[in-house]
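Visitor: sequence? don't have it. structure:
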């Protein structure tokens, strides 16, 4: 059994105590972090060594973005795709286990896309759509069972947001973003593991804005974080959880971790 977790931590150094608590309590074999906001040489390597995550692939930059995959199991870094096409650190791909026969894990942080869902007035939104298009072209070439995880910054389904009607014109849930993500899904036939375990007609969220003082009472969330598996890998999943309790921790990330167990 191999357990993989993903979490947009919103600064790994600021929330290192929370990462340590999560790893101690949940003991995943592999943790994929997004928005680490630190360059590789300043990443808290010693802390992860101490916790037993002695294998790491870190693609970071100063102050912004960045992804890291840490593992108890041996891993080999395979790729750092620049789907943003501007040098930002938003992806790292690894193979966990034996070369050529291990588990491929793609860790991605898709751009948020700014506030206005119009590429003519908001270049960031256009960059997000182009990012998704480049991912779709890549997915069309994937020829091994893989797992792609991370902060997709898109809530694609009606019940992935607190109000489908209210958010149709809000970045992360607009039809054009949903269609772009769907093209990526179709390109490889990805299976959305979160919705394999929570039916699509039930609300399911992974992010709640800091602007909501009582996030739990208002529950105005969105499902921005995802774990998608190749069609061949998806049937090997044995359980998937969204750890909502982490949003209640002191100075939390606005995202929660997702955890999936695989019988490989």
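Guide: Structure received. Quantities reported herein were computed from a predicted structural model and do not represent experimental measurements. Residues are numbered from 1 along each chain as shown.
Visitor: going forward, measure contacts and count neighbours with C-alpha atoms only.
Guide: Fine.
Visitor: how many residues are close by residue 254?
Guide: 19 (other CA atoms under 10 Å).
Visitor: same question, residue 148
Guide: Residue 148: 19 neighbours (other CA under 10 Å).
Visitor: residues contacting it?
Guide: 105-108, 227-229 (CA atoms under 8 Å, 6 or more residues apart in numbering).
Visitor: just flag the most distant two among those residues.
Guide: Spanning the widest gap among the contacts of residue 148 are 108 and 229, at 13.6 Å by CA to CA.
Visitor: also this one, for the comparison:
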């Protein structure tokens, strides 16, 4: 089985239904994982997606916040979700393909503005979420698994526009990077994007606060595609569709792609 997979924080699937459909028409990924759908599952606009061949969906949602969905041309089996840190949020869903590969779609908490759990509850929730992810993957030791999503952490120095300036900014602080690395190690996940593109600055998010986002290029790589070692070699052709960030009324994230030949 060969398939192209994409992950994209859409920042409201109903508001940006047209952008999702445009991506489906122009790029035609076999599987599209969305985060921050901001919609109950029954309100996700499936009719237009089905018309483009995406007849399968596994999703978790809630009104106005969070939400994750896996849209697919290929048959999917819903294999559940986890409520890490007991937040009661729709931040994870998993689906199994017919070849046995399990896709985990995550939307890790952003963590607020201050990287100090003593004064910022959201930052503590983010660290707790990652810790419980680590413990879960350590216990399950997944095989034939792909993990994707907005993990809200840019781990490498070249995953941000300025490493030194962002060391005290949420998404790139040492404690977040450490927590992410521990979780990645627990599941033995391989970063497919960086396996394919090992060198150079690489971003998937540019703030709405910068109207000159493309020129200023103050980006961060917050969106990831990982795979377990048994299938990591099958992942290739990674790319980030930077131009999508410039579409009309865009998400602040760009889609990340990879292809798997399994």
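Guide: Nice, I can see it. Remember, predicted model here, so these are calculated numbers, not experimental data.
Visitor: give me the more crowded residue out of residue 108 and residue 229 of structure 1.
Guide: residue 108 (28 against 25).
Visitor: surely that one forms part of a helix?
Guide: No: looking at residue 108 of structure 1 with DSSP: H, G, I helix; E, B strand; the rest coil, it is strand, so not inside a helix.
Visitor: translate it into the numbering of structure 2.
Guide: Correspondence of residue 108 of structure 1 to structure 2, assessed by TM-score structural alignment: residue 106.
Visitor: I'd assumed residue 146 was in contact with that match.
Guide: No: the pair residue 106 of structure 2 / residue 146 is not scored as a contact, 10.9 Å apart, by CA atoms under 8 Å.
Visitor: just the helices in the stretch 101-250 of structure 2 please.
Guide: 121-140, 163-166, 174-187, 192-196, 213-216, 229-232 (DSSP state H, counting those that start in this stretch).
Visitor: how about those in CSV, adding distance to residue 151 of structure 2 and mean neighbour count?
Guide: Formatted as CSV, the helices of the stretch 101-250 of structure 2 follow (distance: least, CA to CA, whole Å; neighbours: other CA atoms under 10 Å):
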stretch, distance to residue 151 of structure 2, mean neighbour count
helix 121-140, 9, 18
helix 163-166, 17, 14
helix 174-187, 9, 19
helix 192-196, 14, 19
helix 213-216, 21, 12
helix 229-232, 19, 18
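Visitor: the stretch 1-150 of structure 1: strands as residue ranges?
Guide: 2-8, 30-34, 55-59, 67-71, 75-79, 91-96, 103-109, 146-151 (DSSP state E, counting those that start in this stretch).
Visitor: quick one, what contacts residue 31 of structure 2?
Guide: Counting by CA under 8 Å, 6+ apart, residue 31 of structure 2 has contacts 3-6, 70-74.
Visitor: ok, so of the residues you listed, who is nearest residue 212 of structure 2?
Guide: The closest of the contacts of residue 31 of structure 2, once distances to residue 212 of structure 2 are taken by CA to CA, is residue 6, at 25.9 Å.
Visitor: quick one on the thing from earlier: quick one: residues contacting the match of residue 108 of structure 1.
Guide: Residue 106 of structure 2 is in contact with 35, 68, 91-93, 147-151, counting by CA under 8 Å, 6+ apart.
Visitor: okay, it and residue 222 of structure 2: tell me how far apart.
Guide: Using CA to CA, to the nearest Å, one gets 12 Å for the distance from residue 106 of structure 2 to residue 222 of structure 2.
Visitor: what do those two both touch?
Guide: 150-151.
Visitor: out of the strands of the stretch 1-150 of structure 1, nearest to residue 186 of structure 1?
Guide: Nearest of the strands of the stretch 1-150 of structure 1 (CA to CA): strand 146-151, 13.7 Å.
Visitor: superpose on structure 2 and give me the mean offset of the closest one.
Guide: Once fitted to structure 2, strand 146-151 of structure 1 is off its aligned match by 0.2 Å on average (mean CA distance after the TM-score superposition for structure 1).
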